[in-house]
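S.K.: pasting the sequence and the predicted coordinates here, then a few questions.
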Amino acid sequence: MLTLPILPSIVMTHAATSGLPAPKVLPLTVSHQNLLADAQAAVLKLFPEWQAEDLDLFQCKDGITNKLVRCTNRKTNLAVLIRAYGKNSELLIDRNQEVTNIRVLSQLGLCPPLYGKFNNGLVYGYVPGEVVHVSQLSDPHISRLVAHRLAEWHRVTIPGAKTAKLFVTLNQWLGEVRAVYANPSTAGTHDDPKLARFHTLFDLEALEQEMNFLRVALERINSPVVFSHNDLLSANVIYNAVDDSTNFIDHEYASYNYRGFDIGNHFAEFAGFDCDYSLYPDRATQVEWLRNYLEAERRGKDSDQAAPVTEAEVDELYQEVNKFYLASHIYWGFWAMVQASFSDIDFDYMGYARMRFDEYHRRRDELLAL
């Protein structure tokens, strides 16, 4: 089981990390076009004692970045996941950081082990349970478990400088967008109609100005820098009814970041990929979630002398989170514009980006006035 008690502090130093077992490196590629067969080949190379006839392979199709296969050995009842990176996704994701994240979190019991690396992906342990549906994010019991688990994550310390990555990442992604859409000869899957649609939907100069405007506004907030998941959508939350726990999967975007961003981004995901922002949690739902989070955070710091959480503390966090909620739209909007240039996954990234930017503009003045 992956469930842990709430701990007073969870720290992994560089020395401790260097002592972790390194994943086995496999000199092979898992093709998106030959996904199941290549995934099986990777698993058999990694676990030579396994037999092909004992394996069940299933493609998980919820993701919009990578290709994912679950492989279960019927004899041992061990399940692993084989993730083949999305095309050119290294432009968006620091794959070395991802490996560090998994190794640290695994050592702390917050995720399964990393078994192996291949040329374009990873093989790692499967988290038992059911993927949470977007409609369950507002369920009081599930939301309490998520709040408690995220408070636990936010106490993790990983190697490297403890600085927020939000605006560093946004500037990097904006640079990738400019490189592609300002130069049609750049590598990518874009064509003339795609370029025309891009220039119809987006004004890069205006978006950069909004990013800088928001940065100034958010830097006035004293949001703590914590180890953040940064992609806590419903599909990345697993509920295990056996021990009544939630665990988080997919750690490729995890980094140090602002607490307000990690929580605000989670609240944005109540809308799902359809971006139905009528589902954004109302104040009462948020207040209950935030109170659960603060109580778990306080218990983790001092379980014997945890003072009650006050209304003022909840209200302060409510304001922080809702202002950083705006940043999640800029973040995933830029991400989607980069994806639109090269991803081979069937998803309307440009349309998704436009919906994120529209919600940003719709709520900006209201939320910054809190």
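M.R.: It's in.

S.K.: rest of the way, CA atoms for contacts and neighbours
M.R.: Will do.

S.K.: if I pick the residue most central in space within the chain, what's in contact with it?
M.R.: Among the residues of the chain, residue 231 comes closest to the average C-alpha position under Cα atoms, centre = their mean, at 2.3 Å. Listed by Cα atoms under 8 Å, 6 or more residues apart in numbering, the contact set of residue 231 reads 253, 254, 262, 265, 266.

S.K.: in a strand, it, correct?
M.R.: No. Secondary structure of residue 231 (DSSP: H, G, I helix; E, B strand; the rest coil): coil, not part of a strand.

S.K.: quick revisit: can I get the contacts of residue 231 in CSV including secondary structure?
M.R.: Conversion of the contacts of residue 231 to CSV gives the following (three-state DSSP):
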residue, secondary structure
253, coil
254, coil
262, helix
265, helix
266, helix
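
S.K.: hmm, what's the outermost residue in this protein?
M.R.: residue 53 (34.4 Å).

S.K.: so that one lies in a helix, does it not?
M.R.: Yes. Checked against three-state DSSP, residue 53 lies within a helix.

S.K.: which of the contacts of residue 231 lies closest to residue 132?
M.R.: Of all the contacts of residue 231, residue 266 has the smallest distance to residue 132: 13.0 Å, by Cα to Cα.

S.K.: neighbours around the closest one, how many?
M.R.: Residue 266 is flanked by 22 other residues according to other Cα atoms under 10 Å.

S.K.: how about it, nearest residue that isn't a chain neighbour?
M.R.: In space, and not counting its chain neighbours, residue 266 is closest to residue 232: 5.2 Å by Cα to Cα, 6 or more residues apart in numbering.

S.K.: ok, second structure coming up, stack it against the first:
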Amino acid sequence: MIMAGPANLLSRLNSGSGNGSSRREWLLGEAYVALHTLAGSWADVLDAKNLVLKPLKGAMTNHVYECHWPQEAPPHGGVRRVLVRIYGDGCDLFFRREDEICTFERMSQLGQGPRLLARFSNGRVEEFLNARTLAAADLRNVTISSRIAMKLREFHNLDMRWPQAPKLWDRIQFWVNKALEICPSSWHEEFQLDNIKKELTQIQAWFSKFKGIVGFCHNDLQYGNIMMNETTEDVTIIDYEYASYNPIAFDIANHFCEMTADYHSETPHKLDNSKYPDYQERFQFIEAYMMSSSALSISTLRVEELLEEVESYSLMSHLHWALWGILSATFSDIDFDYLEYARQRFQSYFNVKSSLIQIDGCT
């Protein structure tokens, strides 16, 4: 849809009512000013005010839009495109936005991901990468999966110049406490939040039997956060809201769990557990991951050791996103059934826990 100015931008893109919609309209007005200023510095854009803004599907934390300017002068020969990100409500429950911006800027310094082009009060403008966002089916392609594995190993080894203490357990503990504080009491009982709070220390102690190698983890490696250049086949990992140092096994486990989702389907909140990667797919991914940093062959034993750890950390992936789901259900205005998504992840958490560990006094 073509937008000729702020008033048209707001009226045509956001026709809904309510506080969430009104607030987003105000933020889009700020985005328009940032886009106008940015394009005004580009000689190849004839009219900085004549822009096209298109909502992109699949985002569940922010509102994301593609923007381009249709009238351009030679010699650019193409279309100027940028990505506009409006931060979702309540995100301070999940991460500190300034930390995420620091991550974004550090990634740019390291030659990873898109560049930051502009910022406004609750959003930013990013470089539009010359690559396609992966689809759910791409994760089952052996070649693409191996490229993702190699890129993830590179990601885990990035020097972020930060303290490298894992954030997983503190984050989950914080989210459990917030859920008990702000979620309806009926949810406390349904999702056994009190029991989960009590058993977290014991669960963490159980995980101490693993090597727990720590790296800089993405923590949200679903297909929509992976892009691939069709010409070079280079893979880029994007969107770093949840990124932090963590056990690498958690990051890989989370990626495997994400293979059960299709956020662009008619029912994006529903997971299909039959799509969880089988043993061969998981083995091949971890083998590619391990071999990407070594010229030597990797033994089957070493792959299986990491695979066992990864399978155990699927428990924490389910709990992580189950808590995220019920917290999001309390405030988000994004069209996604967070509560039903949370129910599925909680059920998977309880199923996996029963097969892995027994916590005395807890169901």
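M.R.: In hand now; what should we look at? Quantities reported herein were computed from a predicted structural model and do not represent experimental measurements.

S.K.: the residue nearest to the centre of structure 1 pairs with which position in structure 2?
M.R.: By TM-score structural alignment, residue 231 of structure 1 lines up with residue 220 in structure 2.

S.K.: do you know how far its match is from residue 118 of structure 2?
M.R.: To residue 118 of structure 2, residue 220 of structure 2 is 24 Å away according to Cα to Cα, to the nearest Å.

S.K.: with residue 338 of structure 2 instead?
M.R.: Distance, residue 338 of structure 2 to residue 118 of structure 2, using Cα to Cα: 30 Å.

S.K.: neighbour count: the two, which is higher?
M.R.: residue 338 (23 against 16).

S.K.: and the helix or strand encompassing residue 354 of structure 2 against structure 1, how far off on average?
M.R.: Following DSSP states H and E, the helix or strand that holds residue 354 of structure 2 is helix 338-356. In the superposition with structure 1, the average deviation recorded for helix 338-356 of structure 2 is 1.7 Å (mean Cα distance after the TM-score superposition for structure 1).

S.K.: quick one: contacts of that helix?
M.R.: Helix 338-356 of structure 2 has contacts (Cα under 8 Å, 6+ apart) with 191, 269-271, 312, 314-316, 318-319, 321-326, 328-329.

S.K.: pull out the buried residues from those residues.
M.R.: Burial by neighbour count, 16 or more other Cα atoms under 10 Å: within the contacts of helix 338-356 of structure 2 this picks out 191, 269-271, 312, 314-316, 318-319, 321-326, 328-329.

S.K.: in helices, which of the residues you listed fall?
M.R.: Of these, the ones assigned to helices by DSSP state H are 312, 314-316, 318-319, 321-326, 328-329.

S.K.: check those residues and tell me the two furthest apart.
M.R.: Based on Cα to Cα, the longest span within those runs between 312 and 329 and measures 27.1 Å.

S.K.: what about the helices in the stretch 151-300 of structure 2?
M.R.: Per DSSP state H, counting those that start in this stretch, the stretch 151-300 of structure 2 carries helices over the ranges 168-182, 185-190, 193-207, 248-258, 279-291, 300-329.

S.K.: so where in structure 1 does the last one end up aligned?
M.R.: Read that as helix 300-329 of structure 2. By TM-score structural alignment, helix 300-329 of structure 2 lines up with residues 311-340 in structure 1.

S.K.: kindly report the same for the fifth one.
M.R.: Residues 283-295 of structure 1 are where helix 279-291 of structure 2 aligns, taking TM-score structural alignment as the criterion.

S.K.: in stretch 336-354 of structure 2, what counts as buried?
M.R.: Going by neighbour count (16+ other Cα under 10 Å), the buried part of stretch 336-354 of structure 2 is 336-346, 348-350, 352-353.

S.K.: go on, stretch 104-121 of structure 2?
M.R.: Using 16+ other Cα under 10 Å as the test for burial, stretch 104-121 of structure 2 gives 104-107, 112-120.

S.K.: now it, how far from the centre of its chain.
M.R.: In terms of Cα atoms, centre = their mean, to the nearest Å, the centre of stretch 104-121 of structure 2 is set 16 Å apart from its chain centre.

S.K.: ok, and what's touching it?
M.R.: Stretch 104-121 of structure 2 is contacted by residues 27, 30-31, 34, 38, 124-129, 160, 236-238, 240 when judged by Cα under 8 Å, 6+ apart.

S.K.: can you flag the buried ones in these?
M.R.: Neighbour-count burial (16+ other Cα under 10 Å) is assigned, among the contacts of stretch 104-121 of structure 2, to 27, 30-31, 34, 124-129, 160, 236-238, 240.

S.K.: which one of those residues is nearest residue 93 of structure 2?
M.R.: For these, the residue nearest residue 93 of structure 2 by Cα to Cα is residue 240; the value is 15.5 Å.

S.K.: thought the closest one was touching residue 221?
M.R.: No. Residue 240 of structure 2 lies out of contact with residue 221 (Cα atoms under 8 Å); the separation is 9.7 Å.

S.K.: shared neighbours, the two?
M.R.: By Cα under 8 Å, 6+ apart, no residue touches both residue 240 of structure 2 and residue 221.

S.K.: got the buried residues for stretch 62-72 of structure 1?
M.R.: For stretch 62-72 of structure 1, the neighbour count (16+ other Cα under 10 Å) marks 64, 65, 66, 67, 68, 69, 70, 71, 72 as buried.

S.K.: three-state assignment of the second one?
M.R.: Assigned with three-state DSSP, residue 65 of structure 1 falls in the coil class.

S.K.: again with the last one
M.R.: The three-state assignment at residue 72 of structure 1 reads strand, by three-state DSSP.

S.K.: which residues touch the counterpart of it in structure 2?
M.R.: Superposed on structure 2 with TM-score structural alignment, residue 72 of structure 1 falls opposite residue 68. Going by Cα under 8 Å, 6+ apart, residue 68 of structure 2 touches 51, 52, 53, 79, 80, 81, 82.

S.K.: what about the residue nearest to residue 68 of structure 2 when sequence neighbours are not counted, how many residues close to it?
M.R.: If the residues on either side of it in the chain are set aside, residue 68 of structure 2 comes closest to residue 81, at 4.4 Å by Cα to Cα, 6+ apart. Residue neighbour count, defined by other Cα under 10 Å, stands at 19 for residue 81 of structure 2.

S.K.: pretty sure residue 81 of structure 2 is in a helix, no?
M.R.: No. With three-state DSSP as the criterion, residue 81 of structure 2 is assigned strand and is not in a helix.

S.K.: okay, it and residue 307 of structure 2: tell me how far apart.
M.R.: 40 Å.

S.K.: please apply the same query to residue 115 of structure 2.
M.R.: 34 Å.
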